[in-house]
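K.L.:
below is the sequence, then the predicted model.
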Amino acid sequence: MIDTHSHIYLPKFDEDRDAVNERAAEAGVRGILMPAIDFDSIPLMEKLSHPGIAFYKMAGVHPCDVKEELPNDFEEKLLEYCSRDDFYGVGESGLDYYWSTELVKQQKESFHLHCKVAKQVGKPVIIHNRESTADMLEIIEQEQDGSLKGIWHCFNGTAEEGRRAIDLGLHLGIGGVVTFKNAGVDKTVAELPLDKMMLETDAPYLSPTPKRGKRNEPAFMKFTAEKLADIFEMSLEEVDEKTTETAKRLFGV
């Protein structure tokens, strides 16, 4: 399995990161893709290692970390990191209207720049979307010139929104929310193609049932995989194989 979205580098794992990684390896996780929150995330990512797991870095600035003024060298810095061979994606970027709508203009500007860089380097953009689906899809439509690829991280839209996202060239990141009893994401996911989906955790956030309320970690991805196996009436091995192959193709790992 490949965890396509994990913040395993954050301080919440400082006290037991080795044990967390060991549990992940035992659960069958062989790769962990790490989207950045900001540029300060990158040195933290570079410290990670485990003999059974490959760690893959990404560079970007989370929409909740966008400032009132984007730095003058923002695009240049983003392009510099994402052009490197040891970076595998651009982000996470996107829009978040849940916490505040004061900096919507700046969030959109940042998201456009991330998409622009993603097209330049030929790597996927990782999209955070919270209460901003219409604007997010509109920006993807504006930016899509046939070369933009990416993941709608933590997909929780409607089936119609999911189909539109896929038509626009996106894949869907499926995490713990699909296991939540009353979220309805499982019913939506059932209407969409598995070959456009990838597994993710968003660790340390959004732990799947039966680990809700606890710190999330890559090993818990097996519960999400089991839920997809149930939804699509497949074996767990088939779900692991299909989602892993999709992730390998998209990220070139």
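P.N.:
Cool, the structure landed.

K.L.:
use CA for all of it now, contacts and neighbours both
P.N.:
OK.

K.L.:
all the helices of the stretch 51-200 of the chain, residue numbers only.
P.N.:
Taking DSSP state H, counting those that start in this stretch as the test, the helices found in the stretch 51-200 of the chain are 74-82, 104-121, 133-143, 159-167, 185-189.

K.L.:
give me whichever of those is most buried.
P.N.:
When you average the neighbours per residue for each of the helices of the stretch 51-200 of the chain (mean count of other C-alpha atoms under 10 Å), helix 104-121 leads with a mean of 20.

K.L.:
which residues touch that one?
P.N.:
Defining contact as C-alpha atoms under 8 Å, 6 or more residues apart in numbering, one finds that helix 104-121 is touched by 60, 63, 66-70, 75, 78-79, 82-83, 89-91, 93-95, 97, 124-125, 139-140, 143, 147-149.

K.L.:
put this beside the first:
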Amino acid sequence: MPVPYIDIHTHDAVEQEDLFQLQSLFLQDFEQNPSLNYPVTAGIHPWHAHLFTPDEAREMLERNIGNPYIVGIGETGLDRSIHTSLAIQEEIFQLHIEAAEKIGKPIIIHCVRCWQDVSRLKKDTSIPWILHGYTGNLQTTQQLLKKNFIFSIGSHLLDRRAKLRESIEIIPIENLFIETDDTNVDIREIYHEVALLNNMPPEDLKMHIFGNLKKIFGPIVRA
């Protein structure tokens, strides 16, 4: 089987022969779907942090994170664009960090105008921290690379004015994923743009991203 395109974060998976999509589910929705039998990531989104007490969130995580079909914890994180206080969001986010550490699974992070806050919370850990939908500028990227974050790049890169385009040139290929999130953009367009900015053939980029998937998530897809 040829190496597929990898979409590391999508909310609307559509089966295609040359594409593997890692679907992101809200943890409360995952819990209501006991027949699910394919790999996903799941967590309490910061938009929903106010819906659960810390005890409720902890118990829901404990009930579910050991499920073998949950291969990553999240998306979870911090978001300054919503009304829920950062204190409440951070408390729920911290529970995910502890759960990911305990179970040994990567954590998928939603971060909106909270780069410094998320960086502050990242301690010495062997758990990969993946910043999904990353849009940071060159200076932000340089700071985050010092703590070995992994960057998942989406359709924002296709905007020729995006400061993110400068960041692509300094992100090591082993710290990179590509995603579509909640858009209907063809993942191949993003691959093409990343390959162009890195001056490499798209097929080589596919191999690298597939290798990153195996390294961080294990053998969840064959090629």
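P.N.:
Great, that's in hand. In this text the structure is predicted, and so the values were computed from the model without any measurement.

K.L.:
coming back round to it: which stretch among the helices of the stretch 51-200 of structure 1 comes nearest Ile42 of structure 1?
P.N.:
Proximity to Ile42 of structure 1 (C-alpha to C-alpha) singles out helix 74-82 among these, at 9.4 Å.

K.L.:
the closest one aligns to what range in structure 2?
P.N.:
Under TM-score structural alignment, helix 74-82 of structure 1 corresponds to residues 57-65 of structure 2.

K.L.:
what's in contact with that stretch?
P.N.:
Under the criterion C-alpha under 8 Å, 6+ apart, residues 27-28, 31, 43-44, 70, 73, 92, 95-96, 99, 103 lie in contact with stretch 57-65 of structure 2.

K.L.:
and Ile151 of structure 1? What does it align with in structure 2?
P.N.:
Matched to structure 2 by TM-score structural alignment, Ile151 of structure 1 sits across from Ile130.

K.L.:
go on, Met58 of structure 1?
P.N.:
Under the alignment (TM-score structural alignment), Met58 of structure 1 maps onto Thr41 of structure 2.

K.L.:
contact partners for the residue nearest to Ile73 of structure 2 when sequence neighbours are not counted?
P.N.:
In this structure, Ile73 of structure 2 finds its nearest non-sequential neighbour in Ile107, 4.6 Å apart by C-alpha to C-alpha, 6 or more residues apart in numbering. Applying C-alpha under 8 Å, 6+ apart to Ile107 of structure 2 gives the contacts 72-76, 96-97, 100, 127-130.

K.L.:
hmm, 10 Å instead?
P.N.:
Ile107 of structure 2 is in contact with 41-43, 71-77, 96-97, 99-101, 127-132, counting by C-alpha atoms under 10 Å, 6 or more residues apart in numbering.

K.L.:
so the match of Ile151 of structure 1 makes contact with Leu144?
P.N.:
No - counting by C-alpha atoms under 10 Å, Ile130 of structure 2 does not reach Leu144; the two are 11.1 Å apart.

K.L.:
could you name every residue contacting both of these two?
P.N.:
The contact lists of Ile130 of structure 2 and Leu144 share 150-151, where a contact means C-alpha under 10 Å, 6+ apart.
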